[in-house]
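>>> okay, sequence plus prediction incoming.
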Amino acid sequence: MQKKAYLLLEDGLLVEGTAIGKIGTSGGEICFNTGMTGYQEIYTDPSYYGQIIVNTNAHIGNYGAFDAEQESSRPMISGLVVNEFAHEFSRKSATGSLQQYLESRNVVGIANIDTRMLVRYIRSKGAMNAIISSELTPDQLKAEIKKVPSMNGLELSSLVTTKEAYTVGDAHAAIKVAVLDLGIKQSIVTNLASRGVFCKVFPAKTSFAEMKAWNPHGYFISNGPGDPSVMTYAIETVKQALDSGKPLFGICLGHQLLALASGISTYKMHHGHRGLNHPVKNLVTGKGEMTSQNHGFSVNEKDIEKNANVMVTHVHLNDNTIMGIRLKDRKAFSVQYHPEASPGPHDSRYLFDEFIEMIQAEIAEPVTA
């Protein structure tokens, strides 16, 4: 017998389904991901911390779980909503079922939900808080959901960042990059290291002075969860990194922080971009890219129009939101999407190469900071 579970949205929508994962109660901002594969990479992406994920793909769990397909040490999502949940799996390399994986890692979920209806509802009403429970009554949930904090004004990177600095790659490599971990995906570090970069990954609240003391050739600002506008500590670190004159590359949250450090505001999107097939146009080359995205905040287009020092390099072809910027007076650029993908297409991995080329040019002709 499958245990009953409930999903309650903050506007009062109540949906009944069956429990998956851990028996319990969990709340967060509800959002949806349209990817048809890569569910484990999605669940372990720290950018999803504090969020309940709705998978739009009809079947979830059919290929089980595999430890090598994690973007961090554990699932970061607050909860999971799916249509049809597969308790059995067919992949030989899987280390266990998705149910075993979720249950052992304390992830609360709900299945047998009309996710098509739910996604259409979120697209219409906008992202909002929600709560899943397989132990409380609907009336009890109405009281509990009031305790779930709003994503607006919420700083979360300090909760998911590494506790201690660590290194990745060849210590004798010609290029050293200081990485600010605001909730970084493992695939990002892997992409840098595979290009001959020795990375030192620093905790989110590391001072710029400490990063600079390692004497890197460039700085990388990672993805991560939460509202970028309240991350004053990280904005100041990015400003100081820019003033150093060394190359800087930011992804997702790192993109938003580069914008904020340049005087451009950010705003909460209606329901965000989360999926593996978002079309982006590179305005420099004129080429299109299919991209992997995961963000609920965006940089302010009107602020960019007033800032002569910021060049827009990429735009989203569905809604014209800003997908990439470059500073005219600094060796700094960023993108709102995920060039490392995992999961997703590899159209945009050239951006890592551009960062390396920028550093190599800097090494050849160093500047005095």
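Great, that's in hand.

>>> make it CA atoms for all contacts and neighbour counts henceforth
Will do.

>>> surely P345 meets P279?
No: using Cα atoms under 8 Å as the test, P345 is too far from P279 to be in contact (11.0 Å).

>>> shared neighbours, those two?
M290, T291 (Cα atoms under 8 Å, 6 or more residues apart in numbering).

>>> SS state for the nearest residue to Y337 once chain neighbours are set aside?
Computed as Cα to Cα, 6 or more residues apart in numbering, the closest residue to Y337 that is not its neighbour in sequence is Q293, at 4.8 Å. When states are read from DSSP: H, G, I helix; E, B strand; the rest coil, the local structure at Q293 comes out as strand.

>>> any idea how many residues pack against Q293?
Under the neighbour criterion other Cα atoms under 10 Å, Q293 is assigned a count of 25.

>>> could you do K147 as well?
Neighbouring residues of K147 were enumerated by other Cα under 10 Å; the total is 12.

>>> mind checking how far it is from T137?
According to Cα to Cα, to the nearest Å, K147 stands 16 Å off from T137.

>>> repeat for L182
Relative to T137, and taking Cα to Cα, L182 is found at 36 Å.

>>> go on, N55?
Counting by Cα to Cα - N55 and T137 are separated by 24 Å.

>>> neighbour-wise, which of these two wins?
Set side by side, N55 and T137 show more neighbours around N55, with 25 against 11, by other Cα under 10 Å.

>>> and here's the other structure:
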Amino acid sequence: MADAASSHAPKPDGATGVLVLADGHVIWGRGFGAVTAAVGEVCFNTSMTGYQEVMTDPSYAGQIVTFTFPHVGNVGVNDEDLESQVDGAVGCIVREDVTLPSNFRSRGEYGEWLAAKGKVGISGVDTRALTRRIRLSGAPNAVIAHSPDGTFDIPALLEKAQSWPGLEGMDLAKIVSREIQEGWEGSTWTLGQGFGGEGFGAGEGETRPHVVAIDYGAKDNIFRNLVKAGARVTVVPAETTLDQVLALEPAGVFLSNGPGDPAATGVYAVPVIQSLLERDIPVFGICLGHQMLGLAAGAKTSKMHQGHRGANHPVKRHADGVVEITSMNHGFAVDNQTLPENVEETHVSLFDGSNCGIAIKGKKAFGVQYHPEASPGPQDSFYLFEKFVGMLG
């Protein structure tokens, strides 16, 4: 297949997939998954496993994921590794053709699963060259398309890529958030027991501190980890009002991850969080939730050049100098140059010095930019769930 560094390359024989960047760059490949075209921002993820979790993470809404690990499909798919029931990434790009599954937990083939989910993929792409392009020039808008007969209207796909407004200024949280309030059941996954193995028994929930989790596009494993840490969890939609939150009598409020521009989501989310802080209700935020907390405290957020996505990102904890190996997925960040005096930076990325954690002085409120719930790993940062639940009494 064509090198990703060449522009306007002629279509090679056997090409059934294409990626058309907004700048006119055309990358050919072999299509798989859904027979369709989808528009989004092209990013890359450096995880060595967990492609199913990545593709069902709502934080990837509006994005096309380039997997830098070449062997995608080898563990198949199953119903236990879904991170949500809503849309995540719109498509994916891989180097090698999708591998047949070889795993005892597999219940299906990745390409067939993508097709059932309406997500498109292309293989045969030089993902190294594409990743370098993103690192140098930033994450581009593009259209990814799959046509079994190899017929594509490139000018029309280019127009679609160029007319898409991009993620900056876009509120996607209310699109991927659940629509109704629900109590969460089940804890983290255990081999042979599934997700109920470490949950709490009948009647025990009422004795646990009650956490109201605001869903901006949450990964399910966050709620499982809150239960594992000792909480009872009620999940509410992104646009839940302050009065609705308070009516649930929370011991603490959790702010979830999610997609899109935090400044856009903050229009309705930030006033609620500010009121929670004024009432000294403990608050814990992850990823977009962390950014919402930063905005509520008076900081600013900004679009990153390429974003951080993968399961191997080193983060330094200022309190003791410990380095946590973390899972990340974000294209926006809290600007650590805008933190007000009452906000302490607690964690920082060792890749580029960007902010990865804050705590509000005098409040039981903190957030981290990375994903302590893993899925896919690592699990260095589970202590944050215990820290939050421990604040609740």
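Structure's in. What do you need? In this text the structure is predicted, and so the values were computed from the model without any measurement.

>>> where exactly do the strands run in the stretch 251-369 of the first structure?
Counting by DSSP state E, counting those that start in this stretch, residue ranges of the strands within the stretch 251-369 of the first structure are 266-282, 288-299, 310-316, 322-327, 332-335.

>>> could you do the stretch 101-250 of the second structure as well?
Counting by DSSP E, counting those that start in this stretch, the strands of the stretch 101-250 of the second structure are 120-123, 141-146, 182-183, 210-215, 232-237.

>>> turn these into TSV, columns for distance to L255 of the second structure.
TSV is the format used below for the strands of the stretch 101-250 of the second structure (distance: least, Cα to Cα, whole Å):
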stretch	distance to L255 of the second structure
strand 120-123	30
strand 141-146	28
strand 182-183	15
strand 210-215	5
strand 232-237	10
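
>>> quick one: the ones you listed as a markdown table, columns for mean neighbour count and distance to S275 of the second structure too.
Listed next are the strands of the stretch 101-250 of the second structure as a markdown table, based on neighbours: other Cα atoms under 10 Å; distance: least, Cα to Cα, whole Å:
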| stretch | mean neighbour count | distance to S275 of the second structure |
| --- | --- | --- |
| strand 120-123 | 28 | 42 |
| strand 141-146 | 28 | 37 |
| strand 182-183 | 12 | 23 |
| strand 210-215 | 26 | 14 |
| strand 232-237 | 22 | 17 |
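
>>> and of those, who's closest to I281 of the second structure?
Among the strands of the stretch 101-250 of the second structure, the nearest to I281 of the second structure by Cα to Cα is strand 210-215 (10.6 Å).

>>> now that closest one on the first structure. Mean distance?
The superposed strand 210-215 of the second structure is, by mean Cα distance after the TM-score superposition for the first structure, a mean 0.4 Å from where its aligned residues fall in the first structure.

>>> about what we covered before: winner for burial among the strands of the stretch 251-369 of the first structure?
For these, ranked by mean neighbour count under the definition mean count of other Cα atoms under 10 Å, the leader is strand 332-335 at a mean of 26.

>>> residue range for it in the second structure?
The counterpart of strand 332-335 of the first structure in the second structure, counting by TM-score structural alignment, spans residues 365-368.

>>> over to stretch 269-287 of the first structure?
By TM-score structural alignment, stretch 269-287 of the first structure lines up with residues 304-322 in the second structure.

>>> which helix runs longest in the first structure?
For the first structure, the longest helix by residue count, based on DSSP state H, is helix 350-364.

>>> same question for the second structure.
helix 262-278.

>>> so which residues make contact with that one?
In this structure, residues lying in contact with helix 262-278 of the second structure by Cα under 8 Å, 6+ apart are 169-174, 238-239, 241-242, 282-283, 288, 291-293, 295-297, 301, 332, 363, 365.

>>> just the buried residues from the residues you listed, in ChimeraX please.
Entered in ChimeraX, the line below selects the buried ones among the contacts of helix 262-278 of the second structure, by 16 or more other Cα atoms under 10 Å:
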select :170,171,172,173,174,238,239,282,283,288,291,292,293,295,296,297,301,332,363,365
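
>>> take the contacts of helix 262-278 of the second structure and keep only those in helices.
Using DSSP H, the members of the contacts of helix 262-278 of the second structure that fall in helices are A173, K174, L242, L288, Q291, M292, L293, L295, A296.

>>> and the helices in the stretch 51-200 of the first structure, which stretches?
Applying DSSP state H, counting those that start in this stretch to the stretch 51-200 of the first structure gives helices spanning 98-104, 115-125, 138-144, 157-160, 186-193.
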